[in-house]
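Engineer: Structure for this input, please:
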Amino acid sequence: MPSRDFKRTDRVGAELRREIGLLVHAAVRDHGLPSVSVSDVEVTRDLDWATVWVTALLPDQSIPAVKALNELAVEFRRSLSRSMRLRRVPELRFKYDDSVDKGERIETLLREQARDLAPREESDED
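Structural biologist: The predicted model follows:
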């Protein structure tokens, strides 16, 4: 019998990510929300809660976007219950994923450091 390397929570999370991504895209378009996309979904072992991580195109608009998505969570859950074959759809919590912002910040710092070091190395050779 094959091993079960892929847990049920992972499968449910992947399916939720696809479905919620479509719902969030429609909500952004219909409700005039700031542009956000679903980056990941983490589901608890008992499938009671799902944490939906979203990233915003403009980080300064992330707080109102997450607040609006949390207000729409009940509607999203209702829609998911119709489209997914789950006995019980988990309750949704939306949170902002700041890993992209942190990565850009680190990249910017590394570029600045490389730019600052480059002239010194050239002047040492003269």
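
Engineer: all contacts plus neighbour counts: C-alpha atoms, from now on.
Structural biologist: Noted.

Engineer: V24: neighbouring residues, count only.
Structural biologist: Applying other Cα atoms under 10 Å, we find 21 residues neighbouring V24.

Engineer: And for it, nearest residue in space, chain neighbours not counted?
Structural biologist: Ranked by Cα to Cα, 6 or more residues apart in numbering and with sequence neighbours excluded, the top spatial neighbour of V24 is S37, at 7.1 Å.

Engineer: wait, that neighbour sits on L23?
Structural biologist: No: between S37 and L23 there is no contact under Cα atoms under 8 Å: 10.2 Å.

Engineer: coming back round to it: hang on, the residue nearest to V24 is in a helix, isn't it?
Structural biologist: No: secondary structure of S37 (DSSP: H, G, I helix; E, B strand; the rest coil): strand, not part of a helix.

Engineer: At which residues are the helices of this structure located?
Structural biologist: Under the criterion DSSP state H, helices of the chain are mapped to 8-31, 62-71, 73-83, 99-125.

Engineer: Let's see this one next, to set against the first:
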Amino acid sequence: MSNFARTDRVAQQIQRELAELVRLEINDPRVRLVTITGVEVANDYSHAKVFFTRLDGKHEEAQQGLERAGGFLRSQLARSLKLRIMPQLHFVYDASVERGSHLSQLIDQAVASDKQHSDES
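Structural biologist: This is a model prediction of the structure:
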């Protein structure tokens, strides 16, 4: 059980460090509007899935930019985190923010339609 707690703590630390690195160190315009939404680290620390979203929806080019900067990001993480094994970073687009926004729009439309129908009666 404590092993899972440690991987969770490592994942949270990687997320914080990556968010700072992306914001301050990466000059690639494809990565400019990227937000790191989560990190999952394998139990053996060999791999980490880095979930991201981009505000303008251009996630394919953001993923290309992140993958291009992956080696740099991993080396910077190795400097700041004291881990015996630094995980390979795998960038995955997180569509949950986009789905949440879409659901919110649908709810707003339903409420407006319901209000319009109640005003008509």
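
Engineer: Can you pull the TM-score for these?
Structural biologist: TM-score of the superposed chains, computed with TM-score structural alignment, normalised by the length of the second structure, equals 0.90; 120 aligned residues with a Cα RMSD of 1.7 Å.

Engineer: Single out the most deeply packed of the helices of the first structure.
Structural biologist: helix 62-71 (a mean of 18; mean count of other Cα atoms under 10 Å).

Engineer: so it matches what in the second structure?
Structural biologist: The alignment of helix 62-71 of the first structure onto the second structure (TM-score structural alignment) spans residues 59-68.

Engineer: Would you mind measuring from the equivalent of G103 of the first structure over in the second structure to L106 of the second structure?
Structural biologist: When the second structure is aligned by TM-score structural alignment, G103 of the first structure is paired with G100. Relative to L106 of the second structure, G100 of the second structure is positioned 10 Å away (Cα to Cα, to the nearest Å).

Engineer: For the second structure, which residue occupies the most central location?
Structural biologist: F52 (2.4 Å; Cα atoms, centre = their mean).

Engineer: Quick check: that one touching Y93?
Structural biologist: Yes: with contact defined as Cα under 8 Å, F52 of the second structure counts as touching Y93 (5.2 Å).

Engineer: Is L55 of the second structure in contact with R32, as I believe?
Structural biologist: No: L55 of the second structure lies out of contact with R32 (Cα under 8 Å); the separation is 9.8 Å.

Engineer: So these two - more neighbours on which side?
Structural biologist: Remark: of L55 of the second structure and R32, R32 carries more neighbours, 16 against 12, as counted by other Cα under 10 Å.

Engineer: I'd guessed that one sits against L24; true?
Structural biologist: No: the pair R32 of the second structure / L24 is not scored as a contact, 9.8 Å apart, by Cα under 8 Å.

Engineer: Where in the first structure does stretch 77-90 of the second structure align, residue-wise?
Structural biologist: Under TM-score structural alignment, the match for stretch 77-90 of the second structure is residues 80-93.

Engineer: end-to-end on the matching stretch?
Structural biologist: By Cα to Cα, one end of stretch 80-93 of the first structure lies 14 Å from the other end.

Engineer: Buried residues, it. List them.
Structural biologist: Buried residues in stretch 80-93 of the first structure, counting neighbours by 16 or more other Cα atoms under 10 Å, are found at 80, 89-93.

Engineer: which one among the residues you listed gets closest to A68 of the first structure?
Structural biologist: R93 (11.3 Å; Cα to Cα).
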